[in-house]
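Enquirer: here you go, sequence then predicted model.
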Amino acid sequence: MTPADMAALHGRCFTTPRPWSAAEIAALQADPFCFCLQRDGGFLIGRVVAGEAELLTLAVAPEARRQGLGRALLTGFLAESARRGAEQAFLEVTAENDPALALYAAGGFAQAGRRRGYYRRADGSALDALVLARAVSADDLRLT
């Protein structure tokens, strides 16, 4: 998947937060701390710095949802994060994204914080972000 393909898919998946451009995705791919996982119908971009992993985005095509693709990408994120020496993993998700919250809870993430009014919808209204976290361990390497 090229950055343009990824941006097109990201645009199909997100309105809040706003979708990322091909240039933004390409810049992240060029960052030595970042990694990208791709599967047919989806991708994930993560970053590991100083023992902390951050799931930057996970996008699954609407027609490919509820088939285990998100779970596979999340499992891959945890394994790659462990390989890169992460001890903690974090992510941020809109408080109203129930499918994503269920996926992350199933992956062992729990709420570590709330950023009130962090996101803005297209109409200007505010939306909270939840910060989720979990430990990363050698066990995560065995899941892939």
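Expert: Cool, got the structure.
Enquirer: contacts, neighbours, all on C-alpha from now
Expert: Will do.
Enquirer: what element comes up after the helix or strand containing Gly11 heading to the C-terminus?
Expert: Assigned by DSSP states H and E, Gly11 falls within helix 3-13. Beyond helix 3-13 in the direction of the C-terminus, DSSP H and E gives the next helix or strand as helix 22-30.
Enquirer: now that following helix: buried residues?
Expert: Counting neighbours by 16 or more other CA atoms under 10 Å, one finds that the buried residues in helix 22-30 are Ala22, Ile25, Leu28, Gln29.
Enquirer: distance to Tyr118 for those residues - can I get that in CSV?
Expert: Rendered in CSV, the data for the buried residues of helix 22-30 read as follows (distance: CA to CA, whole Å):
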residue, distance to Tyr118
Ala22, 23
Ile25, 21
Leu28, 22
Gln29, 25
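Enquirer: before we go on, here's another structure to hold up against the first:
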Amino acid sequence: MTAPAEQAREQVALREMRWWDIEPVLELERELFPYDAWSPALFWSELARARGPHATRRYLVAENGEGRVVGYGGLAAAGGTGDVQTIAAARDHWGTGLGARLLTALLTAATDFECREVLLEVRVDNDRARRLYERFGFEAVGLRRGYYQPGNADALVMRRPADPAPDPAPGPAHDPATDPAPEHQGTTTHG
């Protein structure tokens, strides 16, 4: 890996997307997807579902050491299925592993939302993204003709099972009555 790529990787932090990130995310969105960029209203709508105890979305931004948004991604969860809604890395961060970091974080969110599977759509002509998804175990399961508008580009639908819960270690029968009380019980609130 080249020194600039290593430097870019080290200086990028992932964090939850907030309303003040919408404008810089839109700038990147328009640069990367000029014909089918999301609207501000769509990002606002998605972020509205990413907070609180009944959140069904997880949106992240990747920010470099100077505070510039260099990537973002989002996941929706419903009925045991996660759907990667969007994922992108700035061109000057291609090849740094940022896309893989964002996808890993979204798959972790799918696990947090107790999803059994994760789906996504990718433009059929986006070979770079397709290779990334295939490395993560996504497989093609369908085609949506004319999905990306106004360019009328087709989308490949890809799927992978969510990470299964680890099996308990084999051993003697477990008696919960003899366990000490845990420090904290419950689930993490999303948002």
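Expert: Cool, got the structure. Predicted model, so just to flag it, every value in this text is computed and none were measured.
Enquirer: what's the TM-score once they're superposed?
Expert: The TM-score (TM-score structural alignment, normalised by the length of the first structure) is 0.87; 136 aligned residues with a CA RMSD of 1.7 Å.
Enquirer: about what we covered before: would you mind getting the average deviation of the helix holding Gly11 of the first structure from the second structure?
Expert: Its matched residues in the second structure lie on average 1.1 Å from helix 3-13 of the first structure after superposition (mean CA distance after the TM-score superposition for the first structure).
Enquirer: which part of the second structure matches that helix?
Expert: Matched against the second structure by TM-score structural alignment, helix 3-13 of the first structure falls on residues 22-32.
Enquirer: return the distance of that stretch from the chain's centre.
Expert: Centroid displacement of stretch 22-32 of the second structure relative to its chain, using CA atoms, centre = their mean, to the nearest Å, is 17 Å.
Enquirer: flag every buried residue along that stretch.
Expert: Ile22, Val25, Leu26, Leu28, Glu29.
Enquirer: what about the helices in the second structure?
Expert: Read by DSSP state H, the second structure holds these helices, from start to end of the chain: 3-11, 22-32, 40-48, 98-112, 127-135.
Enquirer: which part of the first structure lines up with the last one?
Expert: Aligned by TM-score structural alignment, helix 127-135 of the second structure falls on residues 98-106 of the first structure.
Enquirer: got the contact list for the residue nearest the centre of the first structure?
Expert: Within the first structure, one residue has its C-alpha closest to the average C-alpha position: by CA atoms, centre = their mean, that is Thr57, at 3.2 Å. For Thr57 of the first structure, the set of contacting residues under the criterion of CA atoms under 8 Å, 6 or more residues apart in numbering consists of Leu44, Ile45, Gly46.
Enquirer: what helices and strands are in contact with the helix holding Gly11 of the first structure?
Expert: helix 22-30, strand 52-60 (3 or more CA pairs under 8 Å, 6 or more residues apart in numbering; DSSP states H and E).
Enquirer: so which residues make contact with stretch 82-91 of the first structure?
Expert: By CA under 8 Å, 6+ apart, the surrounding residues in contact with stretch 82-91 of the first structure are 48-56, 78, 81, 131-138, 140-141.
Enquirer: which of the residues you listed count as buried?
Expert: 48, 52-56, 78, 81, 131-137, 140-141.
Enquirer: number of residues surrounding the counterpart of Val118 of the second structure in the first structure?
Expert: With TM-score structural alignment as the matching criterion, the partner of Val118 of the second structure in the first structure is Ala89. The criterion is other CA atoms under 10 Å. On that basis, Ala89 of the first structure has 23 neighbouring residues.
Enquirer: how far away is Ala89 of the first structure from Ala22 of the first structure?
Expert: In this structure, Ala89 of the first structure and Ala22 of the first structure are separated by 25 Å, where distance is defined by CA to CA, to the nearest Å.
Enquirer: just Thr16 of the first structure next, same as before
Expert: To Ala22 of the first structure, Thr16 of the first structure is 17 Å away according to CA to CA.
Enquirer: do Ala8 of the first structure as well
Expert: Distance, Ala8 of the first structure to Ala22 of the first structure, using CA to CA: 8 Å.
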